[in-house]
Every structure is written in structure tokens, then in C-alpha cells.
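> Build me a model:
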Amino acid sequence: MEVLIMAGQLILGLSILVGLHEWGHMAAAKMFGMRVEKYFIGFPPKIFSFQKGETEYGIGAIPLGGFVKISGMIDESMDTDAMSKEPQPWEFRSKPAWQRLIVMLGGIIVNVVVGIFIFIVIAYNEGDRFLSSAEVNKYGIVAGELAQEIGLKTGDKIVKVNGKPFANFSDVVSSEVFLGSNSSYTVNRDGKEIEIDIPNNFIEKLSDPEEKGNFIRPLEPFRIGELVPGLPAEKSGLKTGDKVVSINGTPIRFFHEMQAELQKLKGKSATLVVQRGNEQKTIPMSITDEGTIGIMSESLLNYTTVDYTLGQAIAIGTQDAFGVVYNNIKGFGKIFRGEVSASKALSGPIGIARMFGGIWDWARFWQLTGLLSMVLAFMNALPIPALDGGHAVILSYEIVSGRKPSDKFLENAQKVGMVLLLGLMAFAIFNDVWKAVF
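Presented below is the predicted three-dimensional model:
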């Protein structure tokens, strides 16, 4: 079921973004009087289509893209027969270069606008909820295996990031830290300050969603939050608001301590002592084979909540949207410098689906859809033949030089671009499968 939910979110998100991207091309083309023959979400074979005016609108069976067929334009269809005829007034090739450039940039512009809009709405509706550095450092951090690899320990208090104090715990695990070079933490350990260097290729290990949660998190005192119906916690009489004092005599103060103790007791029985109001209760219960009892924890740390005005949301949402592009540029920089391998950094459809997760969470869905909209704009802007950016470079050359490249050159450039893109897609899919299996 989780696989179907992942796939459903991926298909819906990509269909929205690709549909809007191709609509951007179509709207610009129609604005300048160009004939749009086809507008499809998904690639052939065709599932459904209808004709309206000069344009056939349809849905393809392969939901990982889409296309617009504009008369007189050399594209992935490679319709060279049509290109051998005399140009017609309604064709792409008959229009001025500046109009053709706007058509090619139409999809990128729409994706940028959509991405910014999504991030603005998220900022306005949700505001921000975070842990301050002072609140985290009441108790320090839980250091997972990856954190321990670089020298962090549970109980460390991070006081500086890259030599500077921080206000928000999210700054500790931000892209500035992992996509930058020579990053470091300054930690307070037993009253002494220690520098912890972060390897430049550390982002490779954090690229796997399962590993990312194995880095650091705050040490959190907790109480029982929501109970999952039908699982041991509810069946045994545990209640929302209870505080776990011990499990089989082992004292419990922080949530990670309870998790660790339950993992030792998979499939066994345990005795929990909980604080309920002014009295302690002893509750026997069974532990699932996964080492869980069916609760949601409620942190007793004090989170700071900030609501944004519309003006603030516009500024913050725009900044967050373009931050995605900036992070992609920095990520490619790490690949080109050899600090990160492409196989670790790049993800295809399977990797993206795993980012959505196996639970349908609309807040997460729109967050990732906004991110993908900006990534789609960035990737399409790359100066690779067959991508919008490649067409834009050629058209910019034509505008500056006044000389239009030959149709033969454009055909060959399109072929080279298609080979590169198909190779990249094959690599991404194979890489996803390899990481999932091995």
C-alpha cells in the first residue's frame, strides 16, 4: 500500500507541474499566433484525447513528462518532413527570434511562478515552528551512527555552526552546512568546547532518506501523545499525557531511551511504570515484533511558533523557492569538484517517490511539489540541446548575431540532446534501483 501511495503522490505532483510547464509553452505560442498541434500530459501511448480548435489535448500512458507540439518547431518528434516545406505564417520558425525565445522560456517561467506561489502559501498558512538554540541546549543532542562517525556524542551541546552562534536548530542541519565546504560544529562537551569538522562529502550519506534520520536530533523529554488504535499501548490502558518513568526497571527520561529499550524487547512482554497526574501506575504490555507499542510522542521542549503576515510570507516564500535553485547549483558544484559522486547525489523517479513517503500528507506533498517545481525550472534552464535552456542559448545567439542557425544544425543538436537526456534518465532510474536493492 505504501508503494502505491508513493507512486500516486509522485504521479500527481509531476502531472501538475508538467501540465503547467507545457501550458506555459502553449500559452506563449498561442499569444504570438503560433499553431499548437498537440498538448499532452504523459508520453505515448495515448490513453485519451480530444480536439478543441487546432489543438489536440490528451493524456499519455507514461506519466513522467509531457509535451507540446508547435507547428514549425524542431522538437523531440523530429518531424523533418514538415520542416522541409515552405514556412507558414503560423509556424514557430516564421516568428521573430525574441518571440520564439519567450515561447521556449514560457515553461520555465510558469514553474518558477508556481514554485514561488506554493512556498508563499505554505509560509502564510503554516508560519514557522522551531526549537531555539537555548531550548535544544537544555539537554543537548542525540547522536546517531552518522553523527558518531564524525565525532559527535549524545549529550553534546552545539553552540556554533561554522564558527557562528545559531538561533534555530534547523540551521544545524541546513544546506549551508552540508553543501558548503569545510563546515564545522563547535560543541560544548562536559564544559569544554570542541571543534567537529564535517567532511565535504558528508552529504552523500545524508542523501538517503533512511540515513538522514540517523544523524542528530534533540534530546527530548516527552509524554504520551496520540495512541494508535488496536496496538499494545491502547490495549493495555496507557493514556494520553502519561509520562514513562521506566521499562522493566530501566529508567526512561528521553524519547530515544524508550525507543532503544523497546528495540531490545521486540516480540516480548514488558512492564512500564508511568506517571499519571500525582500517582505512578505499573502497566504490563506486549511489544510488537517491530519494537513498538503504538504511540505518538509529545515533546516537552518549548517550540517557538511564528505567524507571518502576507508581506512577510511573500518575502520568505520567495527566498525559500530560490533557495532550492541555489542549493541545486551548490550540489552540482560538489559533483564537479569530485566531493560527491553523481550516483549518490542524483535521484530518479523512485528516489523522488521515496521522498514523498508512504503516508499521504498534504502539507508534505505541497512542500515537495513546490521544491520539484523549482528543480524542474532549474533543470530545464540548463544549456543542453533538447532542453528549454539549450533552445534559449541558440535563440539568444541568433538575436545577438542576427544569424539564424540552419535547420540541419538544429536537428543534429536536438538528436545530441535527446541522447544525453535519455542516457541521464536511464542512469537515474538504474541508480535508483541499485540503491533500493543494495
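> can we go C-alpha only for contacts and neighbour counts from here?
Will do.
> Spell out for me which residue occupies the centre of this protein.
Leu368 (4.8 Å; CA atoms, centre = their mean).
> Quick check: that one touching Phe356?
Yes: look at Leu368 against Phe356 with CA atoms under 8 Å: they come within range, at 7.2 Å.
> helix, strand or coil for the closest residue to Trp90 other than its chain neighbours?
In space, and not counting its chain neighbours, Trp90 is closest to Met34: 4.7 Å by CA to CA, 6 or more residues apart in numbering. The three-state assignment at Met34 reads coil, by DSSP: H, G, I helix; E, B strand; the rest coil.
> how far is the helix or strand Ala392 falls within from where the chain is centred?
If you go by DSSP states H and E, Ala392 is part of helix 388-401. Here helix 388-401 is found 31 Å from its chain centre; the criterion is CA atoms, centre = their mean, to the nearest Å.
> Quick one: distance of the next helix-or-strand element following it to the chain centre.
Using DSSP H and E, the helix or strand that follows helix 388-401 in sequence is helix 407-437. On the basis of CA atoms, centre = their mean, helix 407-437 is displaced by 22 Å from the centre of the chain it belongs to.
> I'd like the structure of this one too, to check against the first:
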Amino acid sequence: MTALLYVLGVVVFVAAILVSIGLHELGHMIPAKAFGGKVTQYFIGFGPTVWSRQVGETEYGVKAIPLGGYVKIVGMLPPGADDLGEVEHDENGERVLRVRKSNTGMFTQLISDARAAEWEHVKPGDEGRLFYRMAWWKKVVVMAGGPTVNILIAFFLFWGVYATYGNPVEPNVEPVVEEVLDCVVPYSEDGRTCEPTDEVTPAKLAGLQPGDEFVAVNGRPVTSWEELQDQIRSNSDGEVTLLIDRGGEQLEVTTNTIVTARPISEDPTDETLTQVGFLGVQPTVDGLVHGGPLYTVRDMGDKTVHSLQALAQLPVKVWGVAKAIVGVEERAADSPVSIVGGGRIAGETASTDLIPNDSKIAFLALIVGGFNLFIGLFNFVPLLPLDGGHIAGALYEALRRGLARLRRRPDPGYVDVARLLPVAYVVASALLVMGVVLIVGDLVAPVDTGF
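The predicted structure follows:
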């Protein structure tokens, strides 16, 4: 049964990521078509084609490697002035622009070949539908549509979990009685049942009840469990006067604390025992925070800050994973993971007996939401071949044309993103290397989930 649940968790995670990829690409394709652009392909995955179907001018399909997706929008790269050939006519007499290849210099050749490959998809009559000829704001909408969809997916997943199950944030320990202990059990025997020879706790003798909220200790107000704990521990075996709130009514209770050995270090691994005052109550721990859309937006704002910090440290973190692969150091708990690592975490979450089923569903949704938020933010990085690189190019085009109008100068024309292709290939190569390192790391040195 455990193995079946593990497989189910992996399948659910992978399916959710594939759906997210598909929706991401729809975020590009739908506005591109709405603005009159020509989209010839819509694929989920890379590599060999598993299935495809032609619908109108667009081929829809699935490829063998489910590590991404793409839509082919015709005319992403403009023809360079040096690459344009003569205007020719086809057999039907239509005017056709021919793009010829240049052979001077490695980078020049690379750019020229890319332009030529791009313009092989341009057919007679497509001139007004090319992406590079769209208004700058349309380019921004088209390229921002994909990552924006990922962020919206994350928002709705987070909102759904926070509104129903709750947000499992850092536990909030309140100065409210959850349980009154019947007897004093030595720390070394913690967890056993009471025996006739065990001493009754001061809280039991004082008549404290679950739900009682501590207001003051010996006349000193308390607003947190830590303040209450400090005052009880420092009280030793003296008399203590407790002001409590019980159902809206304030009551004053007097008792004597006793001295017992307990660990008091904030380090959970330090179990050094110290003789301190003891009352005998367990606090109320609220580990779930419920909230609506505004709470979700604020929470996603915090997650965005953390994600951007993680993006800035990504190369260093990936280097740490590489060292974990060869056994130089342990895999850090906060290291990035690939889709393979995400699937493993989802499988372990689904198959563990340590958390109830409703928690499993919530955690799986949060994992998928976290992946979508990171993917969305990552794609906004202003570097080609990421969506943010095209957005940056469109914004630069708008700025350049706007300044030209203000200065009453000629229109400088479209921004030639093809000139940045060498940078795009370097970035793509770096992303490929990091992806391979993370996948290998998730296989041979996975993150310890604690399940």
C-alpha cells in the first residue's frame, strides 16, 4: 500500500506540473493569436514527438521528455539589414522576402543561421502577423502571459489550501491551557502514565482547566507562552498567584509551584537538565493560519522575496548539490530540486504514515503551488531565452522609440533581439548544466524530507 501511495503521489505531482506547463504555453498562445500573430506549434515536452494533431494552422502535440514546453510564434527574430535579400516573386506572383546567410565570423554566422531558420516559417501574406512587428505592449502581454499563468496557478492553489486546511506556518504557542497534567513525571520517563506514587501537579491542585488563558503571574502581565514559562521557572517552589481568563471571566488562583529537572535551552538538541519551577500545563499550539485572498497575496509576497533571494543564490546552491553528488558534503535541506526531486518529495508525502490524509492533500497542493511560483518568477528574469528577456527587449524598444519621438528624431525601428543570441546560448547552456546537476543530485543525494 505504501509503494502504491508513493507512485500515486509522484503521478499526481508530474501530472500537475504537466498541466501547469500546458497552461503556461496557453498563456503565450492565446494572446499571440488574439493579436493576430501566427502560431504554428503548441507542444508539451521536448524531444521526439509522441502525439500531434494539426488544427488549422497550429500543430498541437506531446513530446517524449516532459521537462517543459513551447509554442512556435512566427517572426520572433527580425531580419537584419545585412541579411535581407532582394524582393522576389513566387510562382503565384506574390512578393516574398528572401533571407540570405552570412558567412563572416562565428557569432555572425550563428545569428544569420538563426534568422534564416526563423524565416523559413514565414509564408507569403505573413508579413503583418510576425511577432517582431507587434506593438511593444502586445509583445509584453504575449511573453508575460506564460509566467503570469504560473503565478495565478500558485495563487489559487495557496488560496484554496489557506481557506480550507490552513497555512502550516511556524507554530504559534499561546498562553492558553491545552491540557492539565495529572502528575509530575521525571523528564527521563516522559510519556508514561501516572502511578500512585507520583506527585499531583500544582495545576491540577489549583483546578486549572483546558481553555484557561493566563493573564498575569504574581501581578505581572503575560502575553506569550515564553513569558509565562520564564516566570513559572523562576518561581522555583514558591507561592504563585495566577490571573486567568475562563470564558470571559477573570479568576485569581493561588498555588505553589514545585521544582523539577527540565531542559531549558532553546537548542532542541541540548537536553541538559536544570532545576526549575514547574506548574504542569501544556500550551495551545496553533500551527495553522487560515486566510482569504488578501492573506494569500501577502503570503505570496513573502514567498516572492524568499524566491528572489534563492534565485540570486542559485548557482552557489547548485554547486553545493554538485559537491553532495561526489560526497564532499551533505545535501543542504534548502537546496533547489528538479522535477525529479519534486516528484520524490510528493511520493514520500503521499506514502508517509506521519501525517493524516487531509494534510497530505494540502502539502501536495502547496508543493505544486511552490513550483509554479518559482517557475513564474524564474521566467521573468530579463535574460534570453527566458520570457523575461523578450519582455526586456520589448520595453527597451518602447523606451527607445519614445525618446526618439521626444527628440523629434526618426523612428529607430524594432529591437533586434537576434544580436543577443550568443548570450541566450550561454544562458541556455548554463540552465541545462544546472538542470542535469539537480536531476542527478535528486537521484543520488536527495533532500532529506524527514518522512
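> care to give me the TM-score?
TM-score for the superposed chains, counting by TM-score structural alignment, normalised by the length of the first structure: 0.57, backed by 296 aligned residues with a CA RMSD of 4.3 Å.
> Mind telling me what Thr40 of the second structure corresponds to in the first structure?
With TM-score structural alignment as the criterion, the equivalent of Thr40 of the second structure in the first structure is Glu37.
> sorry, that was for Gly342 of the second structure
Match for Gly342 of the second structure (TM-score structural alignment): Ile352.
> who does the strand or helix carrying its match touch, helix- and strand-wise?
Per DSSP H and E, Ile352 of the first structure falls inside helix 349-356. The elements that helix 349-356 of the first structure packs onto, with contact taken as 3 or more CA pairs under 8 Å, 6 or more residues apart in numbering; DSSP states H and E, are helix 2-31, helix 362-380, helix 407-437.
> Average offset of the longest one relative to the second structure?
Between helix 407-437 of the first structure and the corresponding residues of the second structure, superposition yields a mean separation of 2.6 Å, by mean CA distance after the TM-score superposition for the first structure.
> helices and strands around that helix, which ones?
Using 3+ CA pairs under 8 Å, 6+ apart, helix 407-437 of the first structure sits against helix 349-356.
> ok, residues contacting the helix it packs on?
6-7, 9-10, 209, 364-365, 368, 428-429, 432-433 (CA atoms under 8 Å, 6 or more residues apart in numbering).
> give the contact list for Ser20 of the second structure.
Counted by CA under 8 Å, 6+ apart, Ser20 of the second structure has contacts 150, 153, 372.
> which residue lines up with it in the first structure?
So, by TM-score structural alignment, Ser20 of the second structure is matched to Leu17.
> which residue ranges form the strands in the stretch 151-300 of the second structure?
172-180, 213-217, 220-221, 239-246, 249-256, 258-263, 273-278, 281-286 (DSSP state E, counting those that start in this stretch).
> How far away from the center of its chain is the first one?
Meaning strand 172-180 of the second structure. Centroid separation for strand 172-180 of the second structure versus its chain: 33 Å, with CA atoms, centre = their mean.
> Could you do the second one as well?
Centroid separation between strand 213-217 of the second structure and its chain, computed with CA atoms, centre = their mean, is 40 Å.
> against the first structure, where does it fall?
Taking TM-score structural alignment, strand 213-217 of the second structure hits no residues over in the first structure.
> Cool, thanks, signing off.
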